[in-house]
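Novice: Here's my sequence, what's the structure:
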Amino acid sequence: MAAGRPSSRPVRAGAHMHRWAMILVAAALWSCAPARMVSAPGDSLDAIESELAADIAVLASDGFEGRRPGTDGEAKTLRYLAQTWQAIGLESGTNDPAHPWFAPVALQLITPERFEARFFRGKRRIALPDGAIHLYTSGRRSLLERSPAVFVGREGENLDRSELAGRIAVMLWDHPRQAEQREALLEKGSAAVLAIVPDAAELTELAFWRSKGAYRLAETDDGAQLDGLLSQEGAEILLGAERFAALAAAARGESFRPVPLEIEARFEAVSLSREVRTHNLIARLPGKQPDAGTVLLLAHWDHFGRCAEGQGTDQICNGAVDNASGLAVLSAIARRLAQAPQLDRDVYFLATTAEEWGLLGVRAFAQDPPLPLETIVAALNIDTIAVAPRGGPVAIVGHGMTALDRDVERIIAKLERKPGDHQYANRYVRRQDGWALLQHDVPALMVSSAFADREAMEAYMRDRYHRAADADDAIQLGGAAEDVLLHLALVRHFASLDAYSVRAP
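Specialist: This next block holds a predicted model:
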């Protein structure tokens, strides 16, 4: 699940191209062979849990090196998944004979090189201590001459462009929608966004992540964006301790509006750029009437690789919950569908790359899809699912955003599952692949026990999310096993012309 946090070690793109070529050629030849059908899997919850645990143990093992795009870990991950899916009985879904199974995605890795920040109050320059500020650009170079600053607190999405254009938006980082706020401020025309991070340890961790670079789609040309991190000590020097405290307190009020500051700044940030080749994996289970539309199941395969250098002996972020668990659920669903009577509609299975860096793999899929997007009658994303125990409720991430809710809720009730807090679940809607599909009018949901268990999810987010602690010895598969059966019912419903008669154009 994405959180707007960049990732770790720079990728040596060229070092793996020959190895990748060999793997893809072997996979293409192997994919022409008859599929090996596996024995029918069990549908008891205990059997499903064991099956999920086995897949997660492989995908989240140290041998897969944290599944970072463009690395040996990617090659091992996609080879394992492609072999698993073909053995199940799926076929390539790229609809591109030149690239069976693996759809190429070209990325750029943007790594910070240097920055300079100068602050002024009138003609007087304000000096900050070393480490108080960090600046980053999403392009090769960003330069901002003396621009005025405005304090926006926790506001972003509801602000007018006129309040932000040409200004440095100074925001608070200490709230759950921090990444969404920063994105909204940049989209609405802020010259730069500066996030005040009050916790010194968190600032150090964020700066560590940002120093390792971020990905973007290679073909995008949306201009360089400039943002940064500022310590609370730095904010108090710039604004005065009493004024900063007063502004932070005022920002908690419902009537808060942006406050212009008597500060201007000159920012410059420079980055290095290199190309990284990565891949989506796309498979298909053919239906009896493929022209009647498609059901899409997806889960992202990527994580952060070796992400904890210098922070102890365990340096690999294995991503067992996020998102080896989603991949395992995807494969468990595929096994059962492949052994059942043929459905009316095609079912596509998509394992996306670079979700953690801004939903990039699914954005590439949507820009160059192997099937018309308007033919997708339902898209079900599976992410961060190994959190909740058995017997818990189910929530819909994306509730109220598609016409699918009523059908999904009926199936949840039919399986005697309880509805969860959809409003809480929707806090995560922008941080998962379904969001990118919604932007292309694809009806996309995430139906999950994990996001219905607020206590368990928030404990995971606090203690293990995007850390080396997200390993296969700390997963909860009870709810995930129940969700396998729920997704089987959902797919059968939406892939049936009798049960779901809305036909794709």
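Novice: From now on I want contacts and neighbour counts done on CA atoms only, so please keep to that.
Specialist: Will do.
Novice: And the strand of greatest length in the chain, what does it pack against?
Specialist: Using DSSP state E to assign secondary structure, the strand with the most residues in the chain is strand 259-285. Contact analysis of strand 259-285 by 3 or more C-alpha pairs under 8 Å, 6 or more residues apart in numbering; DSSP states H and E lists helix 72-88, strand 91-92, strand 102-121, strand 133-137, strand 141-153, strand 346-352, helix 360-367 as its packing neighbours.
Novice: for those, which one sits closest to residue 207?
Specialist: Closest approach to residue 207 among the helices and strands packed on strand 259-285 is made by strand 133-137 (7.2 Å; C-alpha to C-alpha).
Novice: tell me the angle that closest one makes with strand 141-153.
Specialist: Orientation note: strand 133-137 sits at an angle of 120 degrees relative to strand 141-153 (axes from the mean of the first three to the mean of the last three C-alpha atoms, to 10 degrees).
Novice: other SSEs contacting strand 133-137?
Specialist: Looks like strand 133-137 contacts strand 102-121, strand 226-231, strand 259-285 (3+ C-alpha pairs under 8 Å, 6+ apart).
Novice: most tightly surrounded among the ones you listed?
Specialist: Comparing these by mean neighbour count (mean count of other C-alpha atoms under 10 Å), strand 226-231 ranks first with a mean of 23.
Novice: Residues in contact with that strand: which ones?
Specialist: 132-138, 142, 191-200, 203, 207, 269 (C-alpha atoms under 8 Å, 6 or more residues apart in numbering).
Novice: Of the helices and strands packed on strand 259-285, which is nearest residue 263?
Specialist: strand 102-121 (4.9 Å).
Novice: ok, back up a step: would you list the helices and strands packed on strand 259-285 in JSON lines and tack on distance to residue 476?
Specialist: Below are these laid out as JSON lines (distance: least, C-alpha to C-alpha, whole Å):
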{"stretch": "helix 72-88", "distance to residue 476": "22"}
{"stretch": "strand 91-92", "distance to residue 476": "31"}
{"stretch": "strand 102-121", "distance to residue 476": "31"}
{"stretch": "strand 133-137", "distance to residue 476": "37"}
{"stretch": "strand 141-153", "distance to residue 476": "37"}
{"stretch": "strand 346-352", "distance to residue 476": "22"}
{"stretch": "helix 360-367", "distance to residue 476": "27"}
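Novice: one more to put side by side:
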Amino acid sequence: MKLVTQLFFSLTLIVGISACSDSTEPKSVQDSANETASQKPSNSIDSQHLSDIVKVLASEEFEGRAPGGPGEAKTVAYLIKQFQSLGLEPGGTDGGWTQSVPLVHTQLDSSGSLNIKVANTDQTWRQGSDVAISTARAVDKASIKDAPLVFVGYGVNAPERNWDDFADIDLTGKVAVFLVNDPDFSAAPNEAVAGRFGNKRMTYYGRWTYKYEEAARRGALAALVIHEDKAAGYGWNVASSSAGEQFTLAETNGPLPPLLQGWLHYDAATALFNAVGLDLDEQRKLARSDDFSAFELPEARLSADFTVSMDNINSQNVLARLPGTTQQDETLMVSAHWDAYGQGEPDELGRTVRPGANDDALGTAGVIELARVLKAGPPMARSVVFAVWTAEESGLLGSAAYASNPIYPLYYTVANFTLDILQTAGPARDVILVGEGQSDLEDDLARAAALQSRVVTPENLPENGLFFRADHFSLARQGVPVLLIMGIAGGADLIDGGRAAGDQWIADYTGNCYHQTCDAWSDDWDLRGAVEDIELFHSIIRDLGDSNRWPQWKESSEFRKIRMETENMRMRSQ
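Specialist: As a prediction, this is how the structure comes out:
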């Protein structure tokens, strides 16, 4: 992927946005924006409309839509043009269409080295094959000399679950080596830990982001998470797809992140443990016991030496607003993310652009379509904000930036509805619920589905932790009730082929095209199911848009307490 300087990016973004109002915008983008947004006065979601938008955003011209890359200015300009054509108001900062998201973009030099020394033997770990690491620090050099490695098990500190993997070990200046997912993920029914972390349903303790955060809190110099396909929820091809590259928010609070962080291939981890006289599979089992505590791997030291290329990038969230009539301050939010993975190594067909057609150009198209049908319909009492985030693929950074500095107060934000990857295999008898048991928006979803003669099915892959892997989570962490539709959360019960066909669609997409060059637009897509899913949000938003009801988190949700605090703020502001 090309690195872009801040000056170059700023100039191209200015040119791209100004192109919305003059003839210098590339003809294909201009024509597509006009043709897509302003036609078809239908008051229902249109599959051809969705396809047309994705075809543009996932085209070669947009170069994979990487934040700060050459495709960002075109993407932002296109989205603004769409919303303008619908007659929406700018919803961004200071009356504009965007919110600035300052990022730091780093890239490790491919000629760097990473070595493990155990006693008198050496192991060299290859970037992309044995490890997939990057740096989240704004540095020009990432060097580590003979740092001890500490196996921290699952790296969980959860007093409320009577669990602490760290005890009193000091991680300062050391390398933390984690297992992925929760301590009970692989537990047998008779093990003491079974069920303590939700069984197969991943908690936030199981996410790699939590593990990096915990490593940072404890002063670790580096953090490595041992990759396992099932426990991670995706294969090594996905984990290693952006090896060496990292985006982080330029303005953050909290401890300094580890100098190096990323994935460690299971085979490389096995060889490391063997070299120190330990069996990794046995250690995985021991890490599930109450008496496990972190320990240094005997005589193991890690050294690394990488030159870091660094750019400061001013990326953009794009926001549009449909103002309400009598309750304008109360906001419903619909969102997706515009970014994808830019360009990478050539595939077997020579393709380098990773176009992100389904992930998440299709979700973005869904947001635009919802904006169109809501604008065409009767005015609502409450306002709706349509947000298309940057840098989701880099750790939900665009939505996190908004959640930490919201344009519309979060205590007046009624709910967030997120579209991220919609299934393209046709209509289904059900819709898949991500994160069962979180909020009463689930009841709204069930009622909307019933109107379509469909039912709600809880995700059948809860161990993948999808509730923590999309932009709605940034809002949930601030107490806003959320609802996510994500096609890879479980095999839908397709009209044509049933659950088996739904499972096969997920296997084909995640196994072959997720974050890869083949996540491309296709005229073979059957978008009838995606249309039905987007219409569910349409129905719920219509209902809440003329309501005084505030959706609530369920008693068992960890976000309920936060929402109660923000409700007090809302009451005081009235």
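Novice: ChimeraX command for the buried members of the contacts of strand 226-231 of the first structure?
Specialist: Restricted to buried positions by 16 or more other C-alpha atoms under 10 Å, the ChimeraX selection for the contacts of strand 226-231 of the first structure reads:
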select :132,133,134,135,136,137,138,142,191,192,193,194,195,196,197,198,203,207,269
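Novice: circling back to that earlier point, closest to residue 235 of the first structure out of the helices and strands packed on strand 259-285 of the first structure?
Specialist: Among those, strand 133-137 comes nearest to residue 235 of the first structure, with 9.5 Å by C-alpha to C-alpha.
Novice: and that closest one, how far out from the chain's middle?
Specialist: On the basis of C-alpha atoms, centre = their mean, to the nearest Å, strand 133-137 of the first structure sits 22 Å off its chain's mean C-alpha point.
Novice: That one vs the second structure, mean deviation?
Specialist: Taking mean C-alpha distance after the TM-score superposition for the first structure, the mean distance separating strand 133-137 of the first structure from the aligned residues in the second structure is 4.7 Å.
Novice: Next, the angle strand 259-285 makes with that strand.
Specialist: Calculated by the same axes, to 10 degrees, strand 133-137 of the first structure forms an angle of 50 degrees with strand 259-285.
Novice: Residues touching strand 133-137 of the first structure, excluding its own?
Specialist: Residues contacting strand 133-137 of the first structure (C-alpha under 8 Å, 6+ apart): 112, 115-117, 207, 210, 224-231, 234, 267-271.
Novice: Who are the contact partners of the residue nearest the centre of the second structure?
Specialist: The centroid of the second structure falls nearest to residue 470 when counting by C-alpha atoms, centre = their mean (3.7 Å). Residue 470 of the second structure sits next to 392, 396, 418, 420 when contact means C-alpha under 8 Å, 6+ apart.
Novice: repeat for residue 357 of the second structure
Specialist: Counted by C-alpha under 8 Å, 6+ apart, residue 357 of the second structure has contacts 54-55, 57-58, 519-521.
Novice: 6 Å instead?
Specialist: Neighbour list for residue 357 of the second structure: 58, 519-521 [criterion: C-alpha atoms under 6 Å, 6 or more residues apart in numbering].
Novice: Which position in the first structure pairs with it?
Specialist: Matched by TM-score structural alignment, residue 357 of the second structure corresponds to residue 320 in the first structure.
Novice: Now which residue in the first structure aligns to residue 333 of the second structure?
Specialist: That one, residue 333 of the second structure, aligns with residue 296 by TM-score structural alignment.
Novice: Assign a three-state SS to that match, would you?
Specialist: Secondary structure, DSSP: H, G, I helix; E, B strand; the rest coil: residue 296 of the first structure is strand.
Novice: list the contacts for it?
Specialist: Taking C-alpha under 6 Å, 6+ apart as the test, what residue 296 of the first structure contacts is 347-348, 379.
Novice: Quick one: which of these is the most crowded by neighbours?
Specialist: Neighbour count (other C-alpha atoms under 10 Å) singles out residue 347 as the most crowded of these, with 29 neighbours.
Novice: Quick check: the aligned residue for that one in the second structure?
Specialist: The alignment partner of residue 347 of the first structure in the second structure, by TM-score structural alignment, is residue 384.
Novice: Look at the spatially closest residue to its match that is not a sequence neighbour and say how many residues are nearby.
Specialist: Leaving aside its sequence neighbours, residue 384 of the second structure sits nearest to residue 332 (C-alpha to C-alpha, 6 or more residues apart in numbering; 4.7 Å). By the criterion of other C-alpha under 10 Å, residue 332 of the second structure has 22 neighbours.
Novice: Residue 332 of the second structure and residue 412 touch, don't they?
Specialist: No: counting by C-alpha atoms under 6 Å, residue 332 of the second structure stays clear of residue 412, with 8.9 Å between them.
Novice: who touches both of those two?
Specialist: Counting by C-alpha under 6 Å, 6+ apart, residue 332 of the second structure and residue 412 have no shared contacts at all.
Novice: got the contact list for the residue lying closest to residue 269 of the second structure once chain neighbours are set aside?
Specialist: Leaving aside its sequence neighbours, residue 269 of the second structure sits nearest to residue 226 (C-alpha to C-alpha, 6+ apart; 6.7 Å). For residue 226 of the second structure, the contacting residues are 179, 263-266, by C-alpha under 6 Å, 6+ apart.
Novice: Try it again at 7 Å.
Specialist: Neighbouring residues of residue 226 of the second structure by C-alpha atoms under 7 Å, 6 or more residues apart in numbering: 178-180, 263-266, 269.
Novice: got it, and residue 152 of the second structure?
Specialist: By C-alpha under 7 Å, 6+ apart, the contact set of residue 152 of the second structure is 165-166, 176-178, 294-295.
Novice: Throw these into a markdown table and include distance to residue 561 of the second structure and secondary structure, thanks.
Specialist: Converted to a markdown table, the contacts of residue 152 of the second structure look like this (distance: C-alpha to C-alpha, whole Å; DSSP: H, G, I helix; E, B strand; the rest coil):
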| residue | distance to residue 561 of the second structure | secondary structure |
| --- | --- | --- |
| 165 | 26 | coil |
| 166 | 27 | coil |
| 176 | 32 | strand |
| 177 | 32 | strand |
| 178 | 30 | strand |
| 294 | 32 | coil |
| 295 | 35 | strand |
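Novice: Highest neighbour count among the contacts of residue 470 of the second structure?
Specialist: The residue in the contacts of residue 470 of the second structure with the most neighbours, by other C-alpha under 10 Å, is residue 418 (28 neighbours).
Novice: check which helix or strand covers that residue.
Specialist: Element membership of residue 418 of the second structure, judged by DSSP states H and E, is strand 413-419.
Novice: for that strand, packing partners?
Specialist: Under the contact criterion of 3 or more C-alpha pairs under 7 Å, 6 or more residues apart in numbering; DSSP states H and E, strand 413-419 of the second structure touches strand 327-337, strand 482-485.
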